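Asker: Following is a predicted model, sequence given first.
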Amino acid sequence: MTSILIVDDEEMICTYLEMHFRNEGYTTFSAQNGLEGIKICQEHFPNIIISDIKMPKCDGVQFIQLIKENKDYNPVIFYMTAYSDVTIGTAYDLGVDALFKKPFQMKDILGGIKKFSKIKEEHGQIEEQKKINDIKTSENAQLTLLAELSTGISHNINNHISYITTSSYVLKKYLEKENDENDKYSKMIQISEKIHAHALMTYRIVKSMKMLARKNHSEDEKENVCLLSIIQSSIDLLEENLKLGMIKYIINCHNDIYIKCFPEQIMQVFLNLLQNSCDALSSIESGDKWINIDVCRIDNNIEIAFTDSGFGIPENVRNRIMDPFFTTKDRGKGTGVGLSLSKKILEAHDGTLSLDESSKNTRFVASFKST
C-alpha cells in the first residue's frame, strides 16, 4: 500500500491532508518539521513525501537534502509553499518532483500523486530489471569461466582421486589381511577408510562443480535428472559451511524421483535456500541447529520443502521477501536477489517457490510438475 508523509508545521494542514489521503486509501504519517520527518523516513520509508519549506528546527530544503543522502531511498517528493521566493527551478535542483503553491487545490495534489507515482514506478521497474540483468550477466560470466576451467581441472583432480581411492582400498585390504594375525593394524585400517571416504567426497564435489558450471541454452536440452542427486550435490558444496556452523541435515527423498530440468539452475536454487538457512542459523548460539529437506509427491506435483530450525521470517517482511534487492541480511552479506532469481528460475521450469507461513520455523517449498 502506498504511504504518504506530510511535513508541515501547521497542524491543520497535516490533519486536512491526512483525512483526504486516508479516504483515498493511502497510509499516512505526519511531522511538524524536517527532523521529525527524517525519523519517520528512517523507520517507514514512505513512498511519497509532501513537505512545507519554511519550518522551524529543520526546514524543507535541509530536510530534502538529508533525504537525498540515502541513495537507496527514492520517494516521490512534493513541495508546498506560500512564498514566491521559492521557484520551480530551485525545487527541481533539489530533486523535487513538483511544487504546489498555497493555497492549493486538493485535486491537483491527488492528480500529482497518481501521475508521479506511475512515472516513478515505471522508472523503478526499468532500473530494477537493469540491476537484475547486470547481476545475471556477471553470474553468467563467472559460470562460463568456471565451465572453461572445470573441464581441465576436474580431469587432473579426478586422476589423482582415482589413484588415492584405488591405493587406499588396496591398503585397507592388505591391512585387514594382516590384522587377522595382529590386531595392531586396526587403527591404520580406520585411517585408510577415512582416506578413501574423503577421496570419494572430493570426487563428488568436483562433479557438483561441473554440474553447476554447465550452461544449457534450449528447452530441448532439459534433462530427466534424479532429484536426490541434485540435492546431494548441493549439500556436498556446502558441507564445510554446515560443519563449521554445527548444523545437522536430513534428506528425505527416494532415489526414484526424477524431474525434467536444467540441473545446474535447480542446483543454484537449492544452494541459495541452503545458504540462507546456514546464514540464519549461524546467528543462533545455542540449541539444536538443523536443516530438513523433505520431498513428496502431491497429485501431479513434486514438492521439495527446505525447513530449518530458525525462528522463521518476521511477519512484517513476508510479503517482500521475494522482491528483487530486498534482504534482511546485514549490509554486504546479501544482495537481495537470491530468492527473487530462484523464484524466476522455478517459474521458468513451470514450478513455484513459496514461503510456508503456517510453519513455526523457516520453511520454503519448491514445487515441480512430476515427469
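Answerer: Structure's in. What do you need?

Asker: Only C-alpha atoms from now on, for both contacts and neighbour counts.
Answerer: Noted.

Asker: Quick check: chain neighbours aside, which residue is closest to E128?
Answerer: P324 (7.4 Å; CA to CA, 6 or more residues apart in numbering).

Asker: Please name every helix or strand in contact with the helix or strand E264 falls within.
Answerer: Using DSSP states H and E, E264 maps to helix 263-282. Judged by 3 or more CA pairs under 8 Å, 6 or more residues apart in numbering; DSSP states H and E, the packing partners of helix 263-282 are helix 186-213, helix 227-237, strand 301-308, helix 338-348.

Asker: that older thread, helix/strand/coil for the residue nearest to E128?
Answerer: Three-state call for P324 (DSSP: H, G, I helix; E, B strand; the rest coil): coil.

Asker: Kindly report the same for R331.
Answerer: R331 ends up coil, using three-state DSSP.

Asker: ditto for the one 5 residues further on
Answerer: The three-state label for G336, taken from three-state DSSP, comes out as coil.

Asker: for comparison:
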Amino acid sequence: MDNPNKPILLIVDDNPTNIKVLFNFLKESGFKVLVAKDGESALSKLQEISPDLVLLDVMMPGIDGFETCRRMKEDPKLKEIPVIFMTALSDTVDKVKGLSLGAVDYITKPFQQEEVLARINLHLKLRSLTLDLAQKNEKLENFNHELERQVEERTAELKRTQSQLVLGEKMSALGQLVAGVAHEINNPVNFIYGNLRYASEYTHGLLELVQKYQEKDPDPGEEIEELIEEIDLEFVNEDLPRLLNSMQIGAERIREIVLSLRNFSRVDEAEFKEADLHAGIDSTLMILHSKTKAKGDDPGIEIIRDYGKLPLVKCYPGQLNQVFMNLLVNAIDALEENRKSERKIEIITQKREKDIEIRITDNAGGIPPEVQDKLFNPFFTTKPVGKGTGLGLAIVHSIIVEKHGGTIECQSQVNDGTAFILRLPVDN
C-alpha cells in the first residue's frame, strides 16, 4: 500500500530514455513520480497537482525549460515549488540564467543516481524547513496580532476603569463638599429662619405700641417730631413688615437649596435603597439653575417637568443623581451651542407595567445617525479637546444597565432634538 505522505516529484523531459531512467530510480527510492513531456503540459498539470519538487529539462520543444520556470515563478500558486534544472550543458551562463529565474539547483546529464538523490533530498529538506518556518512565522504573526488586540482591549478597559474611578472619586469628593457646605449653611439658616417669626412678632408689637403712643399723645414735642421725620416713621410702618416677609421668603429659599444640596450629595446613601426619583431630579436641576436661568438678553432655558405618579424605587440614589447630572449637562451644552430663540428641556416620568420610564428631551439640533451608534462608547466625544472626556454617557450606561439592570436609549432627529429614555425595573 502506497504511503500517502510520499514526496511528489514531477519530471519534465521530452526524452523517453531520461524519463524511464529517472522514473524507475526515483520510484524505487520512495518517491511518487509524475511525468510531463514538454513545458506546456507541465504547466497545465501543475494547475491540477502541487508537487514537492520539479525536475525540469532545459532543452525541450515548444517552450524551453527557462520559459517554463519563469512562468512558474510568476504564478503565486507555483512560485514556491523548488525547481532543479536537468541539462547536458556545462556553460556557466546557462546555469546563472536558470538560477536567476528562480531555480534552486542543477543536475547534469548523464545522471549520477547518488548525486541526483542527494540533491533532491537536500532541497526537499530545505523546502520542508522553509514551509515549517513559514507556518511558525504565520502562527507567530497571528499570535502577535492577537496579543496586540488583547493589549489594546486591556488598555482601553484599564483607561475606562481608571477614568470611572477618577470620575467616581470626583463625584464622591463633590458629594462630600456639597454635603459639608450644606451642613455648614444649614445651622445658621435654621437659626435665622426660626427667629424671623419672633422678629416679625416683636416688630409688629413695637409698631403697634408706637401707634398707640401717637394716638394718646398727638403732640409729642419738637424733638420727637424731628426724629419721626428723620426716620420717616410712616414709611417704616409700611415697609418693615414687607422687609421681614422678604427675609422670610429668602430664608425659606435658602432652606430649600440646602435640602436640595443634601439630596444631591446623598453621602449617606451608598447602599441600594428606596428613593424618590423626582427629588433626585429636582435637586439636580437646582444645582444647575445658574446654567438655565435667564441672564440679561439671554432668556435662559425653559425646564418643563411632566411628572407621573411614581413609587419609591430601589436604587443607588447618588449614582442616579450622577446620571441625571450628566444627561442634563449634555442637554444644556447642546442648547447653548444651538442658540435657538426658544430653548427647552422636558422631563417626563411615568410608571409602566414593569418599569419606571424617565425621558429627558431637548430641542437642540439633534445628533447625526453615525454619531448615535457611538454615544455610549468610552472616550467618544463630539466636544472640542479639553471640553469633554467622552466618559459621561459611558458611565451613564454603566450605572443604568450594569448597576441597576435597566436600559438606556437615545432617540434623535437632526434639526429637531434628542431624547434619552431611561427605564429602571421596579417591583409591582
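Answerer: Ah, there it is. Keep in mind it's a predicted model, so treat the numbers as computed, not measured.

Asker: Superposed, what's their TM-score?
Answerer: Here the TM-score for the pair of chains, by TM-score structural alignment, normalised by the length of structure 1, is 0.60; 257 aligned residues with a CA RMSD of 3.3 Å.

Asker: re the thing from before, what angle do the helix holding E264 of structure 1 and helix 227-237 make?
Answerer: Put simply, helix 263-282 of structure 1 runs at 50 degrees to helix 227-237, going by axes from the mean of the first three to the mean of the last three CA atoms, to 10 degrees.

Asker: The aligned residue in structure 2 for F364 of structure 1 sits in which helix or strand?
Answerer: Counting by TM-score structural alignment, F364 of structure 1 corresponds to F420 in structure 2. Using DSSP H and E, F420 of structure 2 maps to strand 417-425.

Asker: gap between that strand and the chain center?
Answerer: In terms of CA atoms, centre = their mean, to the nearest Å, the centre of strand 417-425 of structure 2 is set 19 Å apart from its chain centre.

Asker: what's the angle from that strand to strand 355-362?
Answerer: If you take the same axes, to 10 degrees, strand 417-425 of structure 2 sits at 160 degrees to strand 355-362.

Asker: For the helix holding E264 of structure 1, give me the average deviation versus structure 2.
Answerer: When structure 2 is overlaid, helix 263-282 of structure 1 sits 0.6 Å from its aligned residues on average, using mean CA distance after the TM-score superposition for structure 1.

Asker: ok so, going back, which residues does the match of F364 of structure 1 contact?
Answerer: F420 of structure 2 makes contact with 327, 359-361, 408-411 under the criterion CA atoms under 8 Å, 6 or more residues apart in numbering.

Asker: Using TSV, lay out these together with distance to H145 of structure 2 and neighbour count.
Answerer: Shown next, in TSV, are the contacts of F420 of structure 2 (distance: CA to CA, whole Å; neighbours: other CA atoms under 10 Å):
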residue	distance to H145 of structure 2	neighbour count
L327	38	19
R359	43	18
I360	43	22
T361	43	23
I408	34	20
E409	34	14
C410	35	17
Q411	37	14
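
Asker: now, among the residues you listed, which is nearest to P311 of structure 2?
Answerer: The closest of the contacts of F420 of structure 2 to P311 of structure 2 turns out to be R359 (CA to CA; 16.6 Å).

Asker: Neighbours of the residue nearest to that closest one when sequence neighbours are not counted, how many?
Answerer: Counting by CA to CA, 6+ apart, I421 is the residue found nearest to R359 of structure 2 once chain neighbours are left out, at 4.5 Å. Neighbour count of I421 of structure 2, defined by other CA atoms under 10 Å: 18.

Asker: go on, I228 of structure 2?
Answerer: Number of residues near I228 of structure 2 (other CA under 10 Å) recorded here: 12.

Asker: give me the stretch of structure 1 that the helix or strand that contains it matches.
Answerer: I228 of structure 2 is located in helix 222-231, with elements delineated by DSSP H and E. Under the alignment (TM-score structural alignment), helix 222-231 of structure 2 falls on nothing in structure 1.

Asker: Give the buried residues for that helix.
Answerer: Buried residues in helix 222-231 of structure 2, defined by neighbour count with 16 or more other CA atoms under 10 Å: none.

Asker: now stretch 167-183 of structure 2
Answerer: Using 16+ other CA under 10 Å as the test for burial, stretch 167-183 of structure 2 gives 171-172, 175-176, 178-180, 182.

Asker: out of those residues, who's nearest H289 of structure 2?
Answerer: Checking the buried residues of stretch 167-183 of structure 2 against H289 of structure 2 by CA to CA gives V178 as the nearest, at 15.4 Å.

Asker: Please confirm that that closest one is located within a strand.
Answerer: No. Counting by three-state DSSP, V178 of structure 2 is not part of a strand but helix.

Asker: just checking, it touches S260?
Answerer: No. Judged on CA atoms under 8 Å, V178 of structure 2 makes no contact with S260 at a distance of 10.0 Å.

Asker: I'd like the distance between L244 of structure 1 and K289 of structure 1.
Answerer: 12 Å (CA to CA, to the nearest Å).

Asker: Which one's more surrounded, those two?
Answerer: Just comparing L244 of structure 1 and K289: by other CA under 10 Å the higher neighbour count belongs to K289, 20 against 10.

Asker: which bit of structure 2 covers stretch 297-311 of structure 1?
Answerer: Counting by TM-score structural alignment, stretch 297-311 of structure 1 pairs with residues 351-365 of structure 2.

Asker: before we move on, what about stretch 76-87 of structure 1?
Answerer: Under TM-score structural alignment, stretch 76-87 of structure 1 has no counterpart anywhere in structure 2.

Asker: on that earlier part again, so for K39 of structure 1, which of the helices and strands packed on helix 263-282 of structure 1 sits nearest?
Answerer: With CA to CA as the measure, helix 338-348 is the member of those nearest K39 of structure 1 (29.6 Å).

Asker: Against which helices or strands is the closest one packed?
Answerer: Helix 338-348 of structure 1 is packed against helix 263-282, strand 352-355, strand 362-369, with contacts defined by 3+ CA pairs under 8 Å, 6+ apart.
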